[in-house]
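Asks: Give me a 3D structure for the following:
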Amino acid sequence: MSTPFLKTQDLSRAFGQKTSLFSKSTSFFASKSINLELAPRERLGVVGESGSGKSTLGRLLLGLTPPTSGEIWFEGVNHKERTARDWQQFRIRTALVQQNPLSALNPQMTIGEQVAEGLLVHRITDRANAYVRAAAMLERVGLSAAMMDRYPHQMSGGQRQRVVIARALILDPKLVVFDEAVSALDVSVQAQVVALLRELWQELDLAYVFITHDLRIVRHLVDRIAVMYLGRVVETGDIKSVYQWPRHPYTRALLASVPTMDPTVRNIEPPIKGELDVGKALHGCPFRSRCPFAIERCSTETPVLRPVGGQQVACHRAEEFPQSIVSPVPGLQKEIA
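Replies: Purely as a prediction, here's the structure:
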């Protein structure tokens, strides 16, 4: 059996919080018992609301945040067993693309300096060749090499995002985590960046984890999806299978909330009500307070990921939900026809 390119086992990260100045600190899990595997060149989408633990998972995978418990292996090496030299090689072979390109870039350094910086920090080449490679990478992401001498404030949001992508790819990494990489861009620029990412993946020997709350975008960029809620993966599977027949009430509600341009259909899934409740994650199903299908069992027994159809789903009632999340609007189809 071949070794997974990236693997996590019971990966958890807890943070302390206080509700008031004199209260005792309590712990909540931003990631809880995450078990994932990623193959070379595979594309995984991680979706969920803000506060669901997506970004924490991305930082855990890259070793930027230490886990409270659990294991992470990259190319067969456990993060806990890495030496300083191993970590250096790991940094070369992985990269992070952050949400806000303006805050991710140094306002006092030129674009050329920032894209070439990784090559110089890791002493991969000399300064002259580093700038040549930086110019070539800028052109590869759709920017002119003439922008090498510009500063971040002199560029548009879409251009800055391309710079951040160029900087992430300059070391030829094998794994990239895109953390809400297009959410700060307007729709037209989002489409351009999505097209760029698809082109780059086809050309490069690259696997990536794409973190987002936007289900419109992720379906065009990944092979597999993991839906997170309060630090837990509640559904995972092939992107087409999950979109065609979502098995978890949370996934169904998220997909139903995506606007449709077809006036002949309407969503039939109940909308998500209420706010994220960390207290509900301690026992039972963490989604139960917002789930219209919750039963008594949901408050006493935490559902585990199990095979349902073509997915893995953490829901006691997963087999009961129908395939469709929309229904035809009576009379409107004939009217339009």
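
Asks: only C-alpha atoms for contact and neighbour calcs from this point on.
Replies: Will do.

Asks: surely V222 meets L44?
Replies: Yes. V222 lies in contact with L44 (CA atoms under 8 Å); the separation is 5.4 Å.

Asks: I have a second one here; can you model it like the first so I can compare?
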Amino acid sequence: MTTPLIEAHDLTKVFRLKSGLFSKAASHTAVNSINLTLAPRDRVGVVGESGSGKSTLGRLLLGLTSPTLGGVSFEGVAHRDRSAQNWKRFRKLTSLVQQNPLSALNPQMTIGEQVAEAVWVHHVDNRKGARERAADMLDKVGLSRSMIDRYPHQMSGGQRQRVVIARALILEPKLVVFDEAVSALDVSVQAQVVALLRSLWQEFDLAYVFITHDLRIVRHLVDRIVVMYLGRVVETGDIRSVYSWPRHPYTRALLASVPTMDPTVRNVAPPIQGELDVSKITEGCVFRSRCPFAIDRCSSETPALREVVGRQVACHRAEEFPRSIMAELEGA
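Replies: Reported below is the predicted structural model:
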């Protein structure tokens, strides 16, 4: 059996919340008992509203945040067992692309210096060789080599995002986590970056986790999708099957909110009523307070993630939902 590239088991992260001197201690479970496996070249999308735990999951996978329970293994080595030298190798083989490229870049360093930095830090090449590698990488992400001495403020948002991607790929990592990597860009630039990522995936033979709240974008970038709600996985499976026939009410609501190209179709009411309710996380189904299909069983029994027609769903009524609600999206 082939060893997975990265594997998370029962991954849980609880944050202790600040409280006053005489206040009762409080906590927030950002990630709750998640299991996730990626093989080499896998492309997985993680979607959900803000506050669903997506970014925390990404940081846990990269060892940037320590789990409260469970663990993560990369190429068979658990994060908790890594030596300092092994951590350095892990950092060389993995990378993170953050949401805001302007805040991710150092305003006092040139683009070339920032893209090349990892090369000489990891002793892959000297500074001259690192600069040449950086110039080549700028070419690969669609930027001119002449931009190598520019500063971040001298570039557009789309150009800065390409720089951040170039910096993440300069060492040819095996795994990249894209955390809302295109959400700050306008639609035309998003399309360019999506095309770029598809091309780079082919060229660099990497696996990636694409974290986003935008279901319109993610369908063009991944093969498998993980839908999160309040720290839990509520549905996961092949992107085509989940999009064509979502089995969880939350997934259905998210997909119903995706704008269509038909100007005559308009959402009169919001597809998801209410706000995220953290108080329901330990009691029954976490989505029940916002779910129009909730029944009494949802209040008393937490649905387990189970196999339903080729994907996993955490819903007591998963088999009941018809396909017709998604008919207008299939042609999009």
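
Asks: Next, show the common contact partners of V222 and L44 of the first structure.
Replies: F210 (CA atoms under 8 Å, 6 or more residues apart in numbering).

Asks: Settle it for me: which of those two has more neighbours?
Replies: For V222 of the first structure versus L44, neighbours defined as other CA atoms under 10 Å are more numerous around L44 (27 against 21).

Asks: Wasn't the more buried one part of a strand?
Replies: Yes. Using DSSP: H, G, I helix; E, B strand; the rest coil, the assignment for L44 of the first structure is a strand.

Asks: how many other residues sit next to R266 of the second structure?
Replies: Neighbour count of R266 of the second structure, defined by other CA under 10 Å: 10.

Asks: Now do the SS call for it.
Replies: coil.

Asks: what's the spacing between it and R317 of the second structure?
Replies: 27 Å (CA to CA, to the nearest Å).

Asks: helix, strand or coil for the residue nearest to the spatial centre of the second structure?
Replies: Centroid-nearest residue in the second structure, with CA atoms, centre = their mean: I211, separated by 1.8 Å. With three-state DSSP as the basis, I211 of the second structure sits in strand.

Asks: what's near enough to touch it?
Replies: I211 of the second structure touches 45-47, 54-55, 58, 177-181, counting by CA under 8 Å, 6+ apart.

Asks: next one: E283 of the second structure
Replies: Counting by CA under 8 Å, 6+ apart, the residues that E283 of the second structure touches are 299-302.

Asks: Please indicate which of these are buried?
Replies: Burial by neighbour count, 16 or more other CA atoms under 10 Å: within the contacts of E283 of the second structure this picks out T302.

Asks: shouldn't M137 of the first structure be in contact with I165?
Replies: No. When contacts are counted by CA under 8 Å, M137 of the first structure is not listed as touching I165 (9.4 Å).

Asks: Compare those two (neighbour count), which wins?
Replies: Higher neighbour count among M137 of the first structure and I165: I165, with 26 against 23, using other CA under 10 Å.

Asks: Hmm, the more buried one is touching V97, no?
Replies: Yes. Counting by CA under 8 Å, I165 of the first structure touches V97, with 6.3 Å between them.

Asks: coming back round to it: output the contacts of I211 of the second structure as a markdown table; include the columns secondary structure and neighbour count.
Replies: Shown next, in a markdown table, are the contacts of I211 of the second structure (DSSP: H, G, I helix; E, B strand; the rest coil; neighbours: other CA atoms under 10 Å):
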| residue | secondary structure | neighbour count |
| --- | --- | --- |
| G45 | strand | 25 |
| V46 | strand | 28 |
| V47 | strand | 25 |
| K54 | helix | 29 |
| S55 | helix | 21 |
| G58 | helix | 21 |
| V177 | strand | 24 |
| F178 | strand | 23 |
| D179 | strand | 22 |
| E180 | coil | 20 |
| A181 | coil | 23 |
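
Asks: Nearest to P152 of the second structure among the residues you listed?
Replies: Comparing the contacts of I211 of the second structure against P152 of the second structure with CA to CA places A181 closest, at 16.6 Å.

Asks: ok, that closest one to T65 of the second structure distance?
Replies: A181 of the second structure is 19 Å from T65 of the second structure, by CA to CA.

Asks: ranges for the helices of the stretch 201-337 of the first structure?
Replies: Using DSSP state H, counting those that start in this stretch, the helices of the stretch 201-337 of the first structure run over 215-218, 239-244, 249-256, 296-300, 332-336.

Asks: To I124 of the first structure, which of the ones you listed lies closest?
Replies: Minimum separation from I124 of the first structure across those (CA to CA) falls at helix 215-218, 33.7 Å.

Asks: after superposition, how close is the closest one to the second structure?
Replies: Compared with the second structure after the fit, helix 215-218 of the first structure shows a mean deviation of 0.2 Å (mean CA distance after the TM-score superposition for the first structure).
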